[in-house]
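>>> below are the sequence and a predicted model; questions follow.
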Amino acid sequence: MRTDSFALRHIGPKESDLSEMLSTAGVTSLDQLIYETLPDDIRLKSPLNLPPALSENEYAEHIGELSKKNKVYKTYIGLGYHQAILPAVIQRNILENPGWYTAYTPYQAEIAQGRLEALLNFQTMVSDLTGMELANASLLDESTAAAEAMALLLAVRDRDQKKNDVVKFFVSEEVLPQTISLLETRAIPLGIELVIGDHTQFDFSSEFFGAILQYPGKLGQIFNYTSFVSKCKDANIKTVVAADILSLVKLQAPGELGVDVVVGTTQRFGIPLGYGGPHAAYFATREEYKRNIPGRIIGVTKDTNGNRALRMALQTREQHIKRDKATSNICTAQVLLAVMAGMYAVYHGPKGLEYIADTVHKSALSLNSKLKELGFEQKNASYFDTLQVKANASAVKNLAEENNINFYYPDAETVVIALNETTTVADLNKIVSIFSEVADKEIAKIENLLVGNAIPEEINRKKEFLTNEVFNSYHSETELMRYIKKLERKDLSLNHSMIALGSCTMKLNAASEMLPLSNPNWGNIHPFVPVDQAEGYQIVLKRLEDQLTEITGFSGTSLQPNSGAQGEYAGLMVIRAYHESRGEAHRNICLIPSSAHGTNPASAVMAGMKVVVTKATKEGNIDLEDLKEKALQHKDNLAALMVTYPSTHGVFESAIKEITKLIHDNGGQVYMDGANMNAQVGLTNPGAIGADVCHLNLHKTFAIPHGGGGPGVGPICVAKQLLPFLPGNPVIETGGENAITAISSAPWGSALVCLISYGYITMLGSKGLQKSTEYAILNANYIKARLTDHYQTLYSGERGRAAHEMILDCRPFKNNGIEVVDIAKRLMDYGFHAPTVSFPVAGTLMIEPTESESKAELDRFCDALISIRKEISLSTTEDTSNILKNAPHTMAMLTADTWEFSYSREQAAYPLDYVADNKFWPTVRRVDDAYGDRNLICTCAPIEEYMDA
């Protein structure tokens, strides 16, 4: 056994298990299984051209050496990013804890109460600081949140406004440059006309439906927007404020001004810079817009016993239900980062946050005083943490970089200095010394911070915040450590058992891939530092781009998109730009199979395309005749086909090359959704099937953890003709020669977690990647074979094989009074998270085991499903109080004095022998979603409010 082989540690089944698994699956070799699964004409003829795999120890040395190539300067650039202090108790117990980072999106609320509570804390924190009624559980980044706010205001225009075709949106020139770029990206396909200008000169005409302001402005000036917002209200113009969350500790909450949406980032609340991400954005709005708010909302409801429980609220807003009628394609959040930011607020509490904000503000006051002594003019009359100094930018820059310091230089005569939580008196004196040298003048050092206020009295914060008990209880490390552990115990994550989610690929997130994230040489790099200060990052990101380009068979890659849905949108916008470059801007028809992910049609509509749905055959494949008919019908305006491969039904369709040729022959481009790339790597690729662009879910196929519903990264890989249009950034040059405007805030998106995928590929190498894919397919077909006598598999390939996932048909069990949701809840009693429920077919379970699950774990999972099948057979439609209908069973039920059920406590809690050895207890009984939606509570409200509801 090669103990230095990462593939050995990543891939679950042992060599000694292989023959039995192959025999059960009905083949004699892995080669035979792959032959029977993939069409011959798309198989790669040669292995991937990647360097030999590194061992875990070699990789640790390699990534450590690369980290030293990053120059970690004291950075005061600002522009929405500030160095923060991550409390060690949060780093150790959340960021570095697989109990938190390997959890899945909390669709199964009964086994996700811990992270749901942590997210409710986050929402409460955001609502309190912004002064808004409703906040979601985070978005991808500040610029995305701003773009989503613009789209929300477009969607809620008054009817009389729509008749007048009101499409103008005002953008203050004080808004961050990356946000303006992303607003431009989003505005074009939606038909929105952006008007960028000075908010003090705005005319409030009836042509506008909305406006966005920055608070404080991009260079630190604090504006009183009371009059602006009031005039907007009078003109029926709705307003968005992008607000720095730490400044809101001292500034009047935007909600008190009467604004409609407040957005921003919570990066300042203890989250590493990470060269741009991942960071949890926030989005807060009025309750009247609850049906239009993007992303996820955590709400309070009750369980079967009437006890308080949490779950994701208003899920019918999601694009998987609304599809092309959805107002947003957002299908994820930044849960892990939101949990950390919320826990930062829990740890420090309102008094701690006030101390931090006051210290930052006093630092700015003290520095301002010294710069004035030196004779420099400071342009910001009112400020929180950022000074705008009139000076010779070139002279300051040269001296600053000699002293390992970064400022921001918007022009030749301006130096912007954005201070932060980590800034000490010694740091301030170093800054003063640089300006002393430029001015050729000596002054006394700062000894103590000045006390004062550079914020106008009328916009000082006067309202209390974070008054809930949770923010006033856990301020010692011992208390917070125990609180975090208490929540962790309520959640089922990959460190307990397999999470066999179809289409979501919950594989091992190896510790050796994760460890570099804690290295400050990776964590403390601002996304807008000069690229020569981020040499380590530049090497890793370029190599990862090259690795993904090779794996997909394409010509280039952009790592900028922050999620799979954002990757879809980016890919379609690149296709749109390509058609425009050829004088074919009229091409706007996007063909999408009926089985596609709900994000596909939502993304197409956001990209300005019209969705035409194509039929599926009874075997679950694309109906080729229907596709031909629609491709020919729309050939003059055909922009693209969006296709998932292997299909959402878990099948490698043999006609795929014929399908892609048909689209090309009729002038379109082929977008391949990379959700199922885990079945392709090393065996085939998007280039081989004839696609032109694909997105990859690095949080699925390439081992970035789901983190309870985020972070995710969704890079796009493109064929040669699309290379010129890869997305750019207004601050740091990146992307193609004719780059589309920004897709995300940061030039390389969530760069920090890209280290994980780089490690995954680098340690597996070509052979390990291919072997991973083969074992993913083997594991799926092993489960399929083991369950074949108990459940019907809905779809399979022409030779009877599943790809890496399969769909079990649970609809016949309605005859026994059992719904698919009953099976999902009963699995919790067996210690498993349910597979994907009712997607892509209602009443089914979609199972994907991944390659990193062992045969022993696969057998436990199969044993559980077979046992449940026996329970189903004993159920009747008349018996509404059977073991499945009552699942999950909590410890409180099992230890109660009374037991009123027809089955035993042992059957309820320990249905198979293995369960007793490692029992997981759901902490609430089945939640009542409808009750929670009727009585929407999305903050840590006092218990009286729950009782009133």
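Looks like it came in fine. Numbers count the residues shown, from 1 in each chain.
>>> okay, CA-based contacts and neighbour counts for the rest of this
Will do.
>>> what residues sit buried inside the helix or strand where residue 580 lies?
Take DSSP states H and E as the rule and residue 580 turns out to sit in helix 564-581. By neighbour count on 16 or more other C-alpha atoms under 10 Å, the buried set for helix 564-581 is 564-579.
>>> for stretch 546-557, same thing?
Those buried within stretch 546-557 under the rule 16+ other C-alpha under 10 Å are 546-557.
>>> what does stretch 498-515 give?
For stretch 498-515, by 16+ other C-alpha under 10 Å, it's 498-510, 512-514.
>>> returning to what we had before: roughly how far out does the helix holding residue 580 sit from the chain middle?
Distance of helix 564-581 from the chain centroid (C-alpha atoms, centre = their mean, to the nearest Å) equals 19 Å.
>>> could you point out which element follows that helix?
strand 589-593.
>>> give me the angle between that following strand and helix 564-581.
Orientation check (axes from the mean of the first three to the mean of the last three C-alpha atoms, to 10 degrees): strand 589-593 against helix 564-581 gives 140 degrees.
>>> any idea which helix or strand comes after strand 589-593?
Downstream of strand 589-593, the next assigned helix or strand under DSSP H and E is helix 599-606.
>>> report the angle between that following helix and strand 589-593.
Here helix 599-606 points in a direction 170 degrees away from that of strand 589-593 (the same axes, to 10 degrees).
>>> can you list contacts of stretch 621-637?
By C-alpha atoms under 8 Å, 6 or more residues apart in numbering, the list of residues contacting stretch 621-637 from outside reads 586-589, 591, 593, 614-617, 638, 647, 649, 651, 653, 659, 662-663, 666-668.
>>> for ChimeraX, write the select line for the buried members of those.
For the buried members of these, the matching ChimeraX selection, counting by 16+ other C-alpha under 10 Å, is:
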select :587,588,589,591,593,614,615,616,638,647,649,651,653,659,662,663,666,667,668
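>>> second structure for comparison follows:
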Amino acid sequence: MAFKLTDYEAYDFANRRHIGPSPTEMAEMLKVIGFKTLDDLIDATVPEAIRQQEPLDWGPAMTERDALYHMKEVAGQNKVLTSLIGQGYYGTSTPAPILRNILENPAWYTAYTPYQPEISQGRLEALLNYQTMVSDLTGMDIANASLLDEATAAAEAMAMAHRGARSKANNAAFFVDQNCHAQTIAVIQTRAAPLGIDVVVADPDELDPGAVFGAIFQYPGTYGHVRDFTDEIKALHDHKGIAVVAADILSLALLKSPGEMGADIAIGSTQRFGVPMGYGGPHAAYMATTDKLKRAMPGRIIGVSIDSRGNKAYRLALQTREQHIRREKANSNVCTAQALLAVMASMYAVYHGPDGIKAIAQSVHRKTSRLAAGLEEHGFKVEPEVFFDTITVEVGPLQQTVMEAAVARGINLRKVGETKVGISLDEQTRKETIEAVWGAFGIAREDDSSNKQYRLPDYALRESAYLTHPIFHKNRAEAEITRYMRRLADRDLALDRSMIPLGSCTMKLNATVEMIPVTWPEFGNLHPFCPKDQAMGYHAMIEDLNDKLCQITGYDAISQQPNSGAQGEYAGLLTIRNYHAARGEAHRNVCLIPTSAHGTNPASAQMVGYKVVPVVADDHGNIDVADFRAKAEKHSDHLAACMITYPSTHGVFEDTVQEVCEITHEHGGQVYIDGANMNAMVGLAQPGKIGGDVSHLNLHKTFCIPHGGGGPGMGPIGVKSHLTDHLPGHPEYGSAVGPVSAAPFGSPSILPVSWAYILLMGGAGLTQATKVAILNANYIAARLKDAYGILYTSATGRVAHECILDTRALNDEGGVTVDDVAKRLVDSGFHAPTMSWPVAGTLMVEPTESEPKDELDRFCDAMLSIRAEAQDVIDGKIDPQNNPLKNAPHTVRDLVGDWDRPYSREAACFPPGSLGVDKYWSPVNRVDNAYGDRNLICTCPPMSDYDESGDS
């Protein structure tokens, strides 16, 4: 047939990027499920009563070219000046190999949290390097990897001290050094209030160690003071209190470490190790502690164990999914780390080594010393006498004049009080920068970089070694470090290799076009506390994104402050708590939570001082409405909230969701709808219209921000109008409501990802994505239901965007565990679905809309093959212990080594679903978790512990 110009139809690039199956494939899949059209499937899946009436519509979807052009115009509204504001954020230079091979590399940014260690050895090694780096520089025994930002890390340290202190004080007061960063003090106060902790902010000279359970000191102080806190820490210890030091990571290359002072906990940010300021985030915060407190430390810890052949293997240790196990008794609700940023920071240390890090620190200090000397020689009073990189200058009534003169020269300084100006230098400070600062003070002077004066006295200098492990000494040449990063990436399984079908985690496409703006300097190089007129592009983007998210959710306002899903839960409950208190009902403190809820839900409720009352599920996995009603009535006078997930954690659209919301409201409570499963709702149903008062959104799930090996994340909350005035605020914006994160907008430099996704898809495209996510899940359920059984379905026999495969019979009948199934999937080149949650012994599968039919079939073929192997075990056809399931995953060494197993090499290494030429090989055999917990090693082992091949 001849082509006619009139046959042309616009090709939907974005939809074809994000939506995996073609229309033809969708028709084939629908036939397998038993439906004629996609809309027929949706009508049978999503209850009519909750369907939204108006389609999402904010104009036509943009092409990739138009979206980037539009975003560049908006980004151009930001003014990128040199910010010498300090306050925990500094200019830094990201080494080009790290920028290209880590931050911009999908092998690193599309990976999931390393809960499956065999397929995560690369990022686990990088994070172990991070822990080693932090432990060395802080002088502490053990570090985690990582926390969300410095302020929340400080709040976590306060809570950790509250749990662990043996002080004779009444355990109700925590001392905060008045020289802590303002945002740190504010977040600590926010976190302390619901827990009944009194926060005392004062000069360290006023510390009464007998009256507090712990204290935090800033080192160096926010205005530059370098002070040795050894005496204060000893006084705290004499009264059995806990000492926390918030330390600048770069300064520790020169200064006495917190560990040498006797600190119990050290916290801080690794932002200045190669991670752009990004208007506030994301950046990896660190926490390090003594050995005796290691089991009380929140966050993830990487440990060293062995695999089934006795070789070294890395794994998550101790707190792996602690929130889901201990729930409201967990140490914290931290679920997302900042893994990608921690990897960047660790590679920065690997790249520069100890000599390079020290040289950078020395250079920064020398520049600051020269700047101070020039000011002093022209009559300005400079404080403090001892500093690292920050000084405060007394200028009297000239404060505004100096600040404006600096801006005119392209530099932001910090306003301190009414008569002072603060200046913090960094590794990007150049000779011209120093001269421009002098110019703002009316000084015409040339900087002499040969002048290497210091302002640090001998007593303040560090004497202990750091970064002594060979890994920080061998990767000097770019060829060497590039190959190192490539080797680590090749050990991992990320979305750039295969589908990651994790239920509840929504591992969907992170399109390249959406990632590109993240590294634009207009987004990356802004200080979070720069003048607001320099961040107009950010504010325009955030306002537009919030407007569209309000349309999507049915809420009236959005706060972008929470920088993780768990932070969103906490912020949402805090908003509810503030609302009740404002109405004179602060006594409301009971939170109803279904037993099937995300483990972070009860942990978050505990953090706002709520009493968690569990609600049971019925035989179909739904909320038992009778039990819910009875408990709401019982606690009516004190009911604060309920927390539900919709669709349910079991992967079903429950018909009773509106009834549950009505019961809660009837008894004076507010409804929190967890947004973890929003990928099944966008364009079809709005939580704010079905009874929700507040929800958080996982932008790192539904809205395409990549998981990054366990972070970054963003968890903004949407609220109905009556809660708007009670949202978390920030002191930089004059809010009376306290913040939950260090920066006003959480981690704003990754918001362009979600904004781009929404612009590219348009309302109709987002709705189609939701429909296909439901289609893909039902297709997998249809193909696998006879082999495994689908644990929960709706009354119409449908699942939502995920399904639970019941593998418990395999264990009951043949001793084949859910772990065996998960590890065998590695041989086929797949990350396992979510294991044993929310139901022990099951697999929860979420394919997302991004996967094409071929990939879904490859996964189903692998699962069917595993089921057949399990049946052979049950029937006695193969050895119950020496079989492909128990020995999985199989490595190259297994393939080429001596073979004495009762099955073939081909059956072991190339099962159905595996790719022949492009097969993924696990670098280690099955990891021994129990051995790792008994023999906890959380820093890089000596090189002699590695085997001869160089594998780790």
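Happy to help now that I have it. Keep in mind that this is a model prediction, so the values were computed, not measured.
>>> TM-score them against each other, please.
Overlay of the two chains. TM-score (TM-score structural alignment, normalised by the length of structure 1): 0.97; 933 aligned residues with a C-alpha RMSD of 1.3 Å.
>>> give me the mean deviation of the helix or strand harbouring residue 640 of structure 1 from structure 2.
Assigned by DSSP H and E, residue 640 of structure 1 belongs to strand 638-644. Mean deviation of strand 638-644 of structure 1 relative to structure 2 after superposition (mean C-alpha distance after the TM-score superposition for structure 1): 0.2 Å.
>>> any idea how far that strand is from the middle of the chain?
Remark: strand 638-644 of structure 1 is offset 24 Å from the chain centroid, using C-alpha atoms, centre = their mean.
>>> which other residues reach it?
Applying C-alpha under 8 Å, 6+ apart, the contact partners of strand 638-644 of structure 1 are 575-576, 579, 587-593, 596, 600, 631, 663, 666-676.
>>> in structure 2, what residues pair with that strand?
Using TM-score structural alignment, strand 638-644 of structure 1 lines up with residues 639-645 of structure 2.
>>> now the strands for the stretch 101-250 of structure 1?
Ranges of strands within the stretch 101-250 of structure 1 are 134-135, 168-172, 193-197, 208-215, 238-243, based on DSSP state E, counting those that start in this stretch.
>>> again, but for the stretch 251-400 of structure 2
Using DSSP E, counting those that start in this stretch, strands in the stretch 251-400 of structure 2 cover 265-269, 285-289, 301-306, 312-317, 381-383, 390-394.
>>> can you put the ones you listed in TSV and add mean neighbour count and distance to residue 277 of structure 2?
Formatted as TSV, the strands of the stretch 251-400 of structure 2 follow (neighbours: other C-alpha atoms under 10 Å; distance: least, C-alpha to C-alpha, whole Å):
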stretch	mean neighbour count	distance to residue 277 of structure 2
strand 265-269	29	11
strand 285-289	29	13
strand 301-306	26	25
strand 312-317	26	28
strand 381-383	17	26
strand 390-394	23	17
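>>> in TSV: those, plus distance to residue 626 of structure 2.
Shown next, in TSV, are the strands of the stretch 251-400 of structure 2 (distance: least, C-alpha to C-alpha, whole Å):
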stretch	distance to residue 626 of structure 2
strand 265-269	46
strand 285-289	44
strand 301-306	41
strand 312-317	40
strand 381-383	66
strand 390-394	61
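>>> which of those sits closest to residue 121 of structure 2?
Minimum separation from residue 121 of structure 2 across these (C-alpha to C-alpha) falls at strand 312-317, 6.1 Å.
>>> ok, residue 39 of structure 1 touching residue 657?
No. Applying C-alpha atoms under 8 Å, one finds residue 39 of structure 1 not in contact with residue 657, separated by 10.1 Å.
>>> so how far is residue 327 of structure 2 from the residue nearest to residue 594 of structure 2 when sequence neighbours are not counted?
Of all residues not flanking residue 594 of structure 2 in the chain, residue 615 sits nearest, at 4.3 Å (C-alpha to C-alpha, 6 or more residues apart in numbering). According to C-alpha to C-alpha, to the nearest Å, residue 615 of structure 2 stands 14 Å off from residue 327 of structure 2.
>>> ok, residue 437 of structure 2 next?
For residue 437 of structure 2, the distance to residue 327 of structure 2 - C-alpha to C-alpha - is 52 Å.
>>> go on, residue 552 of structure 2?
In this view, residue 552 of structure 2 and residue 327 of structure 2 are 30 Å apart by C-alpha to C-alpha.
>>> mind listing the strands for the stretch 651-800 of structure 2?
With DSSP E, counting those that start in this stretch as the criterion, the stretch 651-800 of structure 2 has strands spanning 670-675, 694-697, 717-719.
>>> so which of those gets nearest residue 455 of structure 2?
strand 717-719 (46.1 Å).
>>> average offset of that closest one relative to structure 1?
Counting by mean C-alpha distance after the TM-score superposition for structure 1, strand 717-719 of structure 2 comes out at 0.3 Å.
>>> what are the contacting residues of that strand?
Strand 717-719 of structure 2 has contacts (C-alpha under 8 Å, 6+ apart) with 550, 553, 555-560, 562, 568, 571-572, 688, 693-697.
>>> what range in structure 1 matches that strand?
Alignment of strand 717-719 of structure 2 against structure 1: residues 716-718, by TM-score structural alignment.
>>> quick one: distance of the matching stretch to the chain centre.
The chain centre lies 19 Å from the centre of stretch 716-718 of structure 1; the measure is C-alpha atoms, centre = their mean.
>>> now stretch 344-351 of structure 1: which residue numbers in structure 2?
Using TM-score structural alignment, stretch 344-351 of structure 1 lines up with residues 348-355 of structure 2.
>>> stretch 118-129 of structure 1 now?
The aligned range for stretch 118-129 of structure 1 in structure 2 is 126-137, by TM-score structural alignment.
>>> which residue numbers in structure 2 go with stretch 794-802 of structure 1?
On structure 2, the counterpart of stretch 794-802 of structure 1 by TM-score structural alignment is residues 791-799.
>>> in the matching stretch, what counts as buried?
Across stretch 791-799 of structure 2, burial judged by 16+ other C-alpha under 10 Å covers 791-794, 798-799.
>>> so residue 517 of structure 1, which state does it fall into?
Under DSSP: H, G, I helix; E, B strand; the rest coil, residue 517 of structure 1 falls in the helix class.
>>> touching, it and residue 523? I think so.
Yes. Contact criterion C-alpha under 8 Å: residue 517 of structure 1 and residue 523 qualify, at 6.7 Å.
>>> identify the contacts common to those two.
Here residue 517 of structure 1 and residue 523 have residue 752 as joint contacts, going by C-alpha under 8 Å, 6+ apart.
>>> give me the more crowded residue out of these two.
residue 523 (22 against 19; other C-alpha atoms under 10 Å).
>>> for the strands of the stretch 651-800 of structure 2, which one sits closest to residue 779 of structure 2?
Evaluated with C-alpha to C-alpha, these place strand 670-675 nearest to residue 779 of structure 2, the distance being 23.6 Å.
>>> no further questions, thank you.
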